[in-house]
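Chemist: the following comprises the amino acid sequence and a computationally predicted model.
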Amino acid sequence: MKSKVVGLDISKNTIDATIVFQGSDESWHDSFLNKEFGFNQLLKWVSNFTLPREVLFCLEHTGYYSRELCRFLDKQALDYALLNALSIKRTMGMRREKSDKYDSLVIARYGLKFYDELKPGSFLQGDLLRFQLLLAHRKRTQEKEMAYQNQEKHLKHCFRNDPSVGFVLSDLKKQRLFLRKHRLLIEAHLDEILINSALKEHYDLLRSIPGVGKITALTTLVHTHNFKRIKDPRKLSCYSGVAPFKNESGTSIRKGTRVSFYGNRKLKELLNFSALCAVRFDPQLKAYYQRKVAEGKNKMSVLNAVRNKIIHRMYATIRRGTPYVVHPVF
């Protein structure tokens, strides 16, 4: 266990750093530029206290702002951990101050306290990064396309045979068709990358599972880092917000099990579509769904169980290395 932690609060232009030591209440702070020159200055500053390789760098997962710093630390073979901002917030207790300097101190203390539970950081690169960016771009395009489509339907319903909305409807249709064309171009680019990608084998295995489409398969590969970061299906169920948890207290509160509000909503939404598709076209899951509903189970509860079954099928297929085989129900 390392007894020295540097907490880093990342913003677009600057990095606030605070170093703390095990068994000491003292801390030291400084600020650096969020670019390679600033990264080197950060290491020189840390060297005034100890060797950089003896330090654990802790930072919140701030997306693109922290990416270059993670790349730099990875290149220097230095240990770092990407932390969940909500986890840090829930362990701070009463807080009266909000500043970048104080945030870096809180992150450092969190890293020192929960060092044994932290996982080494890793960032997406190569094809996984390309898929992540393209999937996010496709999602934004699709949302705009759906917004135009809903507005078009709304106007048609509320202004039937009214010539005053003719131009608006025509323009909405043009915008919708343009976005649809653009979305299809993005999907075609995804297919081009897949052809020569090292992820193609795992992608094909996932696609062999009934209900798992192209977007669901790619999104799963991205969030699990090609099944190297999230190696257990139960952890992916928890991460995606489909794992049920107890909700009990004492002898009076018995609310049964329910899924947690905390989870990756995008992945959960895709898994929901996969489950809806699977209970229609997969003989086993269709029979399972119909049997449980006939027993009086809540439909959404049964559908959530189907989501979990799909996740377990993903991991089983990847571990086995052979496509999923659909068995008929007799």
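Modeler: Happy to help now that I have it. Residues are numbered from 1 along each chain as shown.

Chemist: C-alpha from now on. contacts and neighbour counts both.
Modeler: Will do.

Chemist: after the strand or helix carrying Phe245, which helix or strand is next?
Modeler: Taking DSSP states H and E as the criterion, Phe245 maps to strand 244-249. Next helix or strand after strand 244-249 toward the C-terminus (DSSP H and E): strand 253-259.

Chemist: that following strand: how far from the chain's middle?
Modeler: Centre-to-centre, strand 253-259 and its host chain are 26 Å apart (Cα atoms, centre = their mean, to the nearest Å).

Chemist: what is the distance between the helix or strand just after that strand and the centre of its chain?
Modeler: Using DSSP H and E, the helix or strand that follows strand 253-259 in sequence is helix 265-281. A distance of 16 Å separates the centroid of the chain from that of helix 265-281, by Cα atoms, centre = their mean.

Chemist: please apply the same query to stretch 193-203.
Modeler: For stretch 193-203, the distance to the chain centre is 21 Å (Cα atoms, centre = their mean).

Chemist: what about that stretch, how long is it end to end?
Modeler: Length of stretch 193-203, first residue to last, Cα to Cα, to the nearest Å: 12 Å.

Chemist: before we move on, back to that, contact partners of the strand holding Phe245?
Modeler: Strand 244-249 has contacts (Cα atoms under 8 Å, 6 or more residues apart in numbering) with 253-260.

Chemist: that one to strand 253-259, inter-axis angle?
Modeler: 160 degrees (axes from the mean of the first three to the mean of the last three Cα atoms, to 10 degrees).

Chemist: tell me which residues in strand 244-249 are buried?
Modeler: Pro244 (16 or more other Cα atoms under 10 Å).

Chemist: correct me, but Lys200 touches Ile193?
Modeler: No: assessed by Cα atoms under 8 Å, Lys200 is found out of contact with Ile193, at 9.3 Å.

Chemist: report the contact partners of Ile230.
Modeler: Taking Cα under 8 Å, 6+ apart, we find Ile230 in contact with 224, 236.

Chemist: now do it against Met92, distance only.
Modeler: For Ile230 relative to Met92 (Cα to Cα), the value is 27 Å.

Chemist: let's bring in a second model and compare:
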Amino acid sequence: MQNVHVIGIDISKKTFDACVMLNGKNKKNSFDNNSMGCEELISWIKEFGLTDPHICMESTGSYSEAVADCLYNSGYKVSVINPLQVKSFRLSKMIRQKTDKSDCEVIAMFCLQNCPVLWSPKPRENKELYEVNARIDILKMELNRLTNSLEKEIINKIVANSINEEMQFIKDMIRKLEQEALNIITNSQKLKRQYDILREIKGIGTKTAMTILADMPDVSRFKNAKQYAAFVGVTPSHFQSGTSVKGKSHISRLGSRKVRKALYMSTIVVKNHNNAFQAFVNRLINKGKPSKVIIVANMRKLLHIFFGILKSNKSFNQNLAFHS
């Protein structure tokens, strides 16, 4: 059954706009994006006497997280949705206008018609792990940029020394952050257990295990392994119409690029060195599948396995993973 009372919120850095859909009419208001603004939003919502309203907003990182936390802690039902879903919904409704005022109304309409899954905040340790892991990735990108800058044929000696010193500093910071990530995991019984069972799979390294725990939502938010894999964007996307139009299939890529990148590197190792996957790989080879298709199939298989072991809190079982 659809919610009678829904609220759409469009969030920007300094402000956010809210739209209440009530008895066929829309009530809108703007608030500052801070703790005081959130309190004013809650007071404004209470003025309407709404019955168990469903509040929706787009995922905009730190800008939306504080508002979502505030509303969740106040007892409201909150959904944090992918901006691409709202964009597609807007196009389907042929809505041409795009302002903050119209955006919050579109989000409210989306909430009313689709009743998206409810959101709940990550535990503090998961948030900290995400922050540390994200910082490591940024530093590694900068380290790679500096390494490339040293490959010039002609480079000033002082400049080269400066770059080398900066690279050494970044390497030291990466080591400190990697240790901090391990400390966060070790100090959490749940994270430690999840990390250990992921690492038990031959070929799954520290970076991949950390990325799965830091960037993926808790498995309880997904109904099945297919949804879990779809979140990463490794599910197949087909293009076909009638009998005459048939495009080449590819992975959707509508998901976390960061998780796909970490998973890809582990998949290469698993594919070549994990005996548990050999029969699966050989079967795909015998079917004439290209190398890239085999890699993606293994990425998807790994995500299904991750979902299973994290959901059941049990170690990897080859017989269960590859049963016919």
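Modeler: Done, it's in. Just so we're clear, the structure is a prediction, and the values are computed from it rather than from any experiment.

Chemist: so what corresponds to Phe273 of structure 1 in structure 2?
Modeler: Here Phe273 of structure 1 is matched to Met265 in structure 2, going by TM-score structural alignment.

Chemist: what is the burial count for Val259 of structure 1?
Modeler: If you count neighbours by other Cα atoms under 10 Å, Val259 of structure 1 ends up with 18.

Chemist: distance from stretch 112-122 of structure 2 to the middle of the chain?
Modeler: 15 Å.

Chemist: what does stretch 307-317 of structure 2 give?
Modeler: 20 Å.

Chemist: buried residues in it, which are they?
Modeler: In stretch 307-317 of structure 2, counting by 16+ other Cα under 10 Å, buried: 307-311, 315-316.

Chemist: just stretch 50-58 of structure 2 next, same as before
Modeler: 53-58.

Chemist: Throw the residues you listed into CSV and include secondary structure and distance to Leu198 of structure 2, thanks.
Modeler: As requested, the buried residues of stretch 50-58 of structure 2 are exported to CSV (DSSP: H, G, I helix; E, B strand; the rest coil; distance: Cα to Cα, whole Å):
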residue, secondary structure, distance to Leu198 of structure 2
Pro53, coil, 39
His54, strand, 35
Ile55, strand, 35
Cys56, strand, 33
Met57, strand, 32
Glu58, strand, 31
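
Chemist: Val234 of structure 2 versus Tyr264 of structure 2, what's the distance?
Modeler: With the distance defined as Cα to Cα, Tyr264 of structure 2 ends up 10 Å from Val234 of structure 2.

Chemist: overlap in contacts of those two?
Modeler: Met299.

Chemist: more neighbours, these two?
Modeler: Val234 (26 against 16).

Chemist: and that one, what pairs with it in structure 1?
Modeler: Val234 of structure 2 maps onto Val242 in structure 1 when the alignment is built from TM-score structural alignment.

Chemist: and if you look at Met173 of structure 2?
Modeler: Residue pairing (TM-score structural alignment): Met173 of structure 2 is matched to His182 of structure 1.

Chemist: just give the nearest non-adjacent residue to that match, would you?
Modeler: With sequence-adjacent residues excluded and distances taken as Cα to Cα, 6 or more residues apart in numbering, His182 of structure 1 is closest to Thr141, at 7.7 Å.

Chemist: the one you found looks like it's in a helix, true?
Modeler: Yes: using DSSP: H, G, I helix; E, B strand; the rest coil, the assignment for Thr141 of structure 1 is a helix.

Chemist: please enumerate the helices of structure 1.
Modeler: For structure 1, the helices defined by DSSP state H occupy 36-47, 67-75, 85-90, 100-113, 127-158, 166-195, 200-207, 214-223, 233-239, 265-281, 283-294, 299-320.

Chemist: the longest one to helix 265-281, inter-axis angle?
Modeler: Angle, helix 127-158 of structure 1 to helix 265-281, by the same axes, to 10 degrees: 70 degrees.

Chemist: just the second one next, same as before
Modeler: Direction vectors for helix 67-75 of structure 1 and helix 265-281, defined by the same axes, to 10 degrees, enclose an angle of 90 degrees.

Chemist: okay, angle between helix 67-75 of structure 1 and strand 56-60 too, please.
Modeler: Using the same axes, to 10 degrees: helix 67-75 of structure 1 against strand 56-60 is 160 degrees.

Chemist: and helix 67-75 of structure 1, what's buried?
Modeler: Neighbour counts using 16+ other Cα under 10 Å place 69-70, 73 of helix 67-75 of structure 1 among the buried residues.

Chemist: tell me the residues of structure 2 aligned with it.
Modeler: Against structure 2, helix 67-75 of structure 1 falls on residues 65-73 (TM-score structural alignment).

Chemist: and the matching stretch, how far from structure 1 on average?
Modeler: When structure 1 is overlaid, stretch 65-73 of structure 2 sits 1.6 Å from its aligned residues on average, using mean Cα distance after the TM-score superposition for structure 1.

Chemist: neighbouring contacts of that stretch?
Modeler: For stretch 65-73 of structure 2, contacts defined as Cα under 8 Å, 6+ apart pick out 33-35, 38, 42, 59, 77-78, 80, 120-121.

Chemist: so who does Lys271 of structure 2 touch?
Modeler: Neighbouring residues of Lys271 of structure 2 by Cα under 8 Å, 6+ apart: 277-278, 281, 295, 298.

Chemist: same question, Asn26 of structure 2
Modeler: By Cα under 8 Å, 6+ apart, the contact set of Asn26 of structure 2 is 19-20, 105.
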